[in-house]
Structures are given as C-alpha cells and as structure tokens.
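J.: sequence below, structure please.
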Amino acid sequence: MTGTLVLAGTPIGDTADAPPRLAAELVAADVIAAEDTRRLRRLTQALDVQPGGRVVSYFEGNESARTPELVDALAGGARVLLVTDAGMPSVSDPGYRLVAAAVERGIAVTAVPGPSAVLTALAVSGLPVDRFCFEGFPPRKAGERLARLREAAGERRTLVYFEAPHRLADTLAAMAEVFGADRRAAVCRELTKTYEEVRRGPLEELAAWAAEGVRGEITIVVEGAAEPGPDEAGPAELARRVAVREAAGERRKEAIAAVAQAAGIPKRVVFDAVVAAKNAAQDGPREGKGHH
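T.: Purely as a prediction, here's the structure:
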C-alpha cells in the first residue's frame, strides 16, 4: 500500500487565511517537506499545532537530491505533506519534481486548497478574469526578459506575473515598450498583509511610479492584447513592433512575419511599413544638412 502526497496551500500574508484542513494535515503527516523549516515553525505556532511527523527541508537547492528520498517514503506508505513559504506548492515554488515523480510511480497526489497570490491579484485587478495565463517570474537579464515579453505581446488572455521589488520598474518599463504604453495593468503589493496596495493604470504610468522604489511581494496583472484588425495599426506602429522584436534578437524576416500574423495583415504591408520607416529615418538628416 503506497502513501499519499499532499500539497498544502499556506497563507500568502495573513495566517488567519490558513485553510482549516492544513492544521489537521500538519498533525497527521508522517513527513513534512517544507521550503523553509523556520517559516514552518512560525506557522505551526500561529496555528497552535504540533507537527506529527519528521520535518525535512525541501527547497530549490536540494529539490533534485531530496525528491527520490521522499518518493521512497511515499512508496513505503508514508503520508508526505509538502508546504512552501506562501501559496500553493509547485506554482513558481518547489514541488513540480516531486509531483511528477510521484505520478510516475503511481502514487496518489492530492491537495489542500489554499491562498494563491495569482488568483487573489487577478480577482482584485479590475481586469478581465474569464481567461488568463500565469507567466511566473520574467527573466532577470534585460535581453531575455524582453524576448519573453515579446512572445506574449499578442496574447489575448490577461497575463499574471510575479516580480521582485528591485526589478519591478525595469520590468514595467519593458512591458510598456513591448505591450504598449497604454496597456492597462495592476501592480498588487503585499496582498492580504497590513500594507496591501493595488495600483492600477497604464503600464507607462505604473513604470514611472515604480521608479521611485517599491517594497514587498509583487504580483503584476496585465490586460491581454486587443483583437487585431487590418486597420488597427498604422505603418509607424507596425515598424515599431518589428523593431522591438529585432532588438530582442529576432531576425527581420521572422519579425515581419510574426507582426503580420498577429495583426491579421499580409506580410507585404508590414515590410512596406519597415522600409518606409527606414527611408524616413535616412531622409531626416539629409534635410537637416540642407539647412546648414
């Protein structure tokens, strides 16, 4: 008889949001795998429970090495509870490897639903919630971040991101460049905590606000792209979209094809727009020299 892997959601800020079943699972588990054992200790104290089994650490640095050990315990009949620092395990947190390994071995996997920064931010953002996608943390390096955002530029669904506070301004500025300065967004800071704040507005405006410095846990919600139309973007805008893709490392031919497909127009139209923009840039200096 194999055991059961239990993924338990933990509070993202307010410990009063802990699901009632969490306390029972903490007592019943044979093994508790925690992203941070010190945080787990504070949580159990807040819930006034004593863990019933042994506690082991399970974080990014030891996830690969510890997974086989936990799978063996599950195979032997143990009930293993996985908790991370906040929210649901495996959602931008450790857990995916363990879930995949357990499923491969035919071990039962269940969950204790709990708080989620993704869904909480989405719900309070004021942006469409009927269709959305979670993009996790954008890449740290500017070029890689720009390329990742470019991939999502035509996404119609509402986009949800996590971000570190010290990179927020740069990420919002990159989003304004790729998605458009007027694209609506919401920055959700310190959700469910004492200093919770939700800033809503165009990406350009939010980037300027974030440049002054922001602290705390951050979730960004961005409005999806508008439905394309042949007359929606003029030549200058089409050329700008191609330039953004080229700046991110894409070849011009592929960039033109991608922009055309996203806008629902022939590639020739985009090509002509790029040529016109290039000619305009070259003509400008010549006119200036004529006046001197």
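J.: for the rest of this, base every contact and every neighbour count on C-alpha atoms.
T.: Noted.
J.: all strands of the stretch 51-200 of the chain, in order?
T.: For the stretch 51-200 of the chain, applying DSSP state E, counting those that start in this stretch gives strands covering 54-57, 79-83, 108-112, 132-136, 158-163, 184-189, 197-202.
J.: may I see the buried residues of the first one?
T.: Within strand 54-57, the residues that qualify as buried by neighbour count (16 or more other Cα atoms under 10 Å) are 55, 56, 57.
J.: which other residues reach it?
T.: 30, 31, 32, 33, 34, 35, 36, 37 (Cα atoms under 8 Å, 6 or more residues apart in numbering).
J.: cool, the fifth one as well?
T.: Contacts with strand 158-163, where a contact means Cα under 8 Å, 6+ apart, come from 118, 122, 127-129, 131-138, 217-224.
J.: what angle do it and strand 132-136 make?
T.: 20 degrees (axes from the mean of the first three to the mean of the last three Cα atoms, to 10 degrees).
J.: tell me how far strand 158-163 lies from the chain's centre.
T.: Relative to its chain's centre, strand 158-163 lies at 4 Å (Cα atoms, centre = their mean, to the nearest Å).
J.: follow-up on the earlier one: widest-spaced pair of the contacts of strand 54-57?
T.: The span of the contacts of strand 54-57, defined through Cα to Cα, is set by 30 and 36 at 17.7 Å.
J.: residue 44 and residue 50 touch, don't they?
T.: Yes. Between residue 44 and residue 50 a contact is recorded at 6.5 Å, counting by Cα atoms under 8 Å.
J.: those two: which is more packed in?
T.: Shown here are residue 44 and residue 50; by other Cα atoms under 10 Å, residue 44 has more neighbours (17 against 14).
J.: to compare against the first, here's another:
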Amino acid sequence: MATLFLVPTPIGNLDDMTFRGVKTLQSADVILAEDTRVSGILLKHFNIETPMQSYHQHNEHKVTERIVKAIQNGQNTALITDAGTPGISDPGFLLVRACVAEGVEIQCLPGATAFVPALVNSGLPNDKFVFEGFLPPKKGRQKRLDALAEEDRSIIFYESPYKVLKTLQQLKEKFGSDRQISVSREISKIYEETIRGSLGEVISRFENHKPKGEFVFVLAGKS
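T.: Model prediction:
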C-alpha cells in the first residue's frame, strides 16, 4: 500500500517551500491540486513534472473513494491546495478521514500556514488560542459570535478583503470597540502588513484605506 502525503505550499513567497516538500512532490505518482492552474505555477518554478488531478470542494465528495482505492493499489499521492496546509480552511479533511478509516498511511509535512505567523506577530497571548477560520457567511454567523462571547483565549479568523470592514464592525458590536485586535494581510508577500490596536482604531484605519489582500484577524480574548 502507498502513502497519502499532505504537502503545505507557500502562502505567498515561493522561497517558503521546503526542500522536503519539493522532493515529495517530485517523487509522488500523482498530485491532487485544488486549482491545477495555480499549482502549475508552483510546479513549474521547482521543475516538478508529476501529473496533477483536480481535487477541490466541488468534487471531493465524488472522487475521494476512488483516490483512496488508488492509494491502496500502490499510487503514492500528494495533496496540495492553492496555498498553505491542506485541510486548514481548504480541502483535505474528507480524504484524510477516508484514509484513516481504510488504514492508509498518511504523512503531513510541516510548512506554511497563515494563522501561525499572524498569531506570533500579533503581540497578543499565543500560549493558548482558538482557530475559527472563516466565519459562516450568513446563516449561523451571529450564533457563532455569540458562542465566542466568553472566550478568554486569543481568537483567530480568516477573512477576504471584501468583508473586512463588515466583519470588524460585527466584532465591535459583539465585543466592544476597546477590544484589542491584530490584523495581518498579505503574509510573506511584498505588501505584508500588520495593524494592531483596538477594534475602533482598526476600523477607522480601514475606513480610510481600502482593504486589499488576504487577511488574518487575531482578536484578544475576554479579559
């Protein structure tokens, strides 16, 4: 039986790709990619010629069983996403769960993920934290925020540039304008930036500067 390899890919700077990650992708029989066009840029950069197959949120329910059987039949398979570690707000969980159920060996390589540098860089307590990923887009959003009202650990969220102000306003309404927050964007990229302060201060900053890029929020827990 072969192995499923979970290979983190850079969230911006291609130099963050590990030597082990490159070797694993080169030696795999097939690479499962969230978007083959995006991953094609990475593979070309590192001269990786391993064939790719699409594996994303729209087809993972249909193809997971077939992929597990292929691994059982000897096909060493690497899973990558557009950026970061597979399974962290990206496809991966269903395949890992299926492989565990079938006794398929899994190796997850250490590597890039956006929330760790954002947390460490925030200046907020990082010995204990809660990772929330993306909040529900509509249904369940307020319920999720209500559930976090008494959370005393640092809380981490992902957010798109289109919802930054809306989400910050909702956090202000729920946790108060004085609650401290660190907002990091474009981690590891040319325009990387971290803004720290109260929710009120950070909202004022983005009201005057249009949000651009991918964002990570680190919100202080209840004191």
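J.: how close are the two chains, by TM-score?
T.: Put the two chains on top of each other and the TM-score (TM-score structural alignment, normalised by the length of structure 2) is 0.96; 222 aligned residues with a Cα RMSD of 1.1 Å.
J.: neighbour count winner among residue 30 and residue 36 of structure 1?
T.: Neighbours per residue, other Cα under 10 Å: of residue 30 of structure 1 and residue 36, the larger number sits with residue 30, 20 against 15.
J.: that one touches residue 76, doesn't it?
T.: No. Look at residue 30 of structure 1 against residue 76 with Cα under 8 Å: they stay out of range, at 11.1 Å.
J.: which parts of the stretch 51-200 of structure 1 are helices?
T.: Shown for the stretch 51-200 of structure 1, the helices assigned by DSSP state H, counting those that start in this stretch span residues 63-75, 96-104, 117-124, 142-151, 168-179.
J.: the second one aligns to what range in structure 2?
T.: In other words, helix 96-104 of structure 1. Alignment note (TM-score structural alignment): helix 96-104 of structure 1 is matched to residues 93-101 of structure 2.
J.: chain center to that stretch, what's the gap?
T.: For stretch 93-101 of structure 2 - counting by Cα atoms, centre = their mean - the centre lies 18 Å from the chain centre.
J.: which residues does that stretch contact?
T.: So stretch 93-101 of structure 2 is in contact with 4, 60, 61, 64, 65, 68, 87, 105, 106, going by Cα under 8 Å, 6+ apart.
J.: comparing that stretch with structure 1, how large is the average distance?
T.: Compared with structure 1 after fitting, stretch 93-101 of structure 2 deviates on average by 0.2 Å (mean Cα distance after the TM-score superposition for structure 1).
J.: buried stuff in that stretch?
T.: 95, 96, 99.
J.: quick check, nearest of those residues to residue 18 of structure 2?
T.: Using Cα to Cα, the buried residues of stretch 93-101 of structure 2 come closest to residue 18 of structure 2 at residue 96, 21.7 Å.
J.: sorry, back to before: what's the farthest-apart pair in the contacts of stretch 93-101 of structure 2?
T.: 61 and 105 (20.2 Å).
J.: so where in structure 2 does the top helix by length along structure 1 end up aligned?
T.: Using DSSP state H to define each element, structure 1 has its longest helix at helix 267-290. Counting by TM-score structural alignment, helix 267-290 of structure 1 pairs with no residue of structure 2.
J.: about what we covered before: output the contacts of stretch 93-101 of structure 2 in JSON lines; the columns should cover distance to residue 164 of structure 2.
T.: Converted to JSON lines, the contacts of stretch 93-101 of structure 2 look like this (distance: Cα to Cα, whole Å):
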{"residue": "4", "distance to residue 164 of structure 2": "36"}
{"residue": "60", "distance to residue 164 of structure 2": "29"}
{"residue": "61", "distance to residue 164 of structure 2": "31"}
{"residue": "64", "distance to residue 164 of structure 2": "34"}
{"residue": "65", "distance to residue 164 of structure 2": "37"}
{"residue": "68", "distance to residue 164 of structure 2": "38"}
{"residue": "87", "distance to residue 164 of structure 2": "23"}
{"residue": "105", "distance to residue 164 of structure 2": "39"}
{"residue": "106", "distance to residue 164 of structure 2": "36"}
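J.: list only buried entries from these.
T.: 4, 60, 64, 68, 87, 106.
J.: adding distance to residue 183 of structure 2, write those out as TSV.
T.: What follows is those, written out as TSV (distance: Cα to Cα, whole Å):
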residue	distance to residue 183 of structure 2
4	34
60	32
64	36
68	39
87	23
106	34
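J.: between those, which sits nearest residue 165 of structure 2?
T.: Of these, the one sitting nearest to residue 165 of structure 2 (Cα to Cα) turns out to be residue 87, at 26.6 Å.
J.: so how far is residue 215 of structure 2 from the residue of structure 2 positioned farthest from its centre?
T.: Distance from the C-alpha centroid of structure 2 peaks at residue 73, with 30.3 Å (Cα atoms, centre = their mean). To residue 215 of structure 2, residue 73 of structure 2 is 41 Å away according to Cα to Cα, to the nearest Å.
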